[in-house]
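Chemist: no letters, just coordinates:
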């Protein structure tokens, strides 16, 4: 199966129902996308599939063949993603950092779809879980990235 990930083509020999997360991490060594719950609840595994925030832990790899997949490893190559990362650093968002790759991917997807989100838009889109509770800093960083 051929996958387009971060602008490069990758051939993988896996079962069609293998979760994308495991292909990224175990087959391709892209470990920036994290395993959290395995149930699409926490968002640690969020990647962009054709620009949409998607939970990789429950996404069968066969469903994304032919799609453009972006992971945290390439986020700064995207102009919006670069602004998000700069805002994350400026606002010192991470504490433990485990969920942050998924948070950055979700924020990038939001800002690619809505360049000027309201606080309500941010709250509706930024639903990934953060055990450290950095939600205020996350919202501030999204607002900063939107205004950049």
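Modeler: Ah, there it is. Bear in mind that the values here come from a model prediction, so they are computed numbers and not experimental data.

Chemist: contacts and neighbour counts: CA atoms only from here.
Modeler: OK.

Chemist: so how far is residue 147 from residue 100?
Modeler: Residue 100 sits 21 Å away from residue 147, going by CA to CA, to the nearest Å.

Chemist: so which of the two has more stuff around it?
Modeler: When residue 100 and residue 147 are compared for neighbours, residue 100 comes out ahead with 27 against 11, by other CA atoms under 10 Å.

Chemist: below is an additional structure, to be compared with the one above:
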């Protein structure tokens, strides 16, 4: 548990160092990005400030940048199946007004977007997969647009 917390803190610090080092040599159209507002092992802060909780723990966090913008990417491992994990997250998100849009559905993998009406920047991209051959454990890679300062 201590190793995971240390790894998350290290990743957060390294991403902050990388952000500050690009500030002096960056172009004028670079935008400041605020990585995950707070780090928790079993919850993610959504754009509206509410927490999205889940049965599992965050094992990795990355701040990804590409031509479409900056994105927070969380990797979550859960002791429940990928179907149960998706069901619980969708129940929580649907209560907040999100809709589910399936992108890919297979027996061992499920990819879906959770879209909040009228707020395209609040879209969550989720990739659920099985960790073990029996399907008793799941991995979730959850990606969302990073909040800009």
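Modeler: Thanks, I have it. Predicted, not measured: the structure shown is a model, and the values here were computed from it.

Chemist: TM-score for these two?
Modeler: Once superposed, the chains reach a TM-score of 0.28 (TM-score structural alignment, normalised by the length of structure 1), with 70 aligned residues with a CA RMSD of 4.8 Å.

Chemist: could you point out which element follows the longest helix that structure 2 contains?
Modeler: As assigned by DSSP state H, the longest helix anywhere in structure 2 is helix 2-23. The helix or strand immediately downstream of helix 2-23 of structure 2 is strand 33-34, counting by DSSP states H and E.

Chemist: buried sites along the helix or strand just after that following strand?
Modeler: Downstream of strand 33-34 of structure 2, the next assigned helix or strand under DSSP H and E is strand 43-45. For strand 43-45 of structure 2, a neighbour-count test (16 or more other CA atoms under 10 Å) marks 43-44 as buried.

Chemist: what packs against strand 43-45 of structure 2?
Modeler: strand 51-53 (3 or more CA pairs under 8 Å, 6 or more residues apart in numbering; DSSP states H and E).

Chemist: can you name the next helix or strand after the helix or strand hosting residue 129 of structure 2?
Modeler: Here residue 129 of structure 2 is covered by strand 119-130, with elements defined by DSSP H and E. Next along the chain after strand 119-130 of structure 2, taking DSSP H and E as the criterion, comes strand 138-145.

Chemist: next, the angle from that following strand to strand 119-130.
Modeler: 160 degrees (axes from the mean of the first three to the mean of the last three CA atoms, to 10 degrees).

Chemist: give me the next element, helix or strand, following the helix or strand containing residue 111 of structure 1.
Modeler: In the assignment (DSSP H and E), residue 111 of structure 1 maps to helix 100-113. Next in sequence after helix 100-113 of structure 1, counting helices and strands by DSSP H and E, comes helix 119-125.

Chemist: residues contacting that next one, please?
Modeler: Outside helix 119-125 of structure 1, the residues that touch it by CA atoms under 8 Å, 6 or more residues apart in numbering are 106-107, 110, 139, 142.

Chemist: one step back: counting by contacts, list what the longest helix of structure 2 packs against.
Modeler: strand 57-66.
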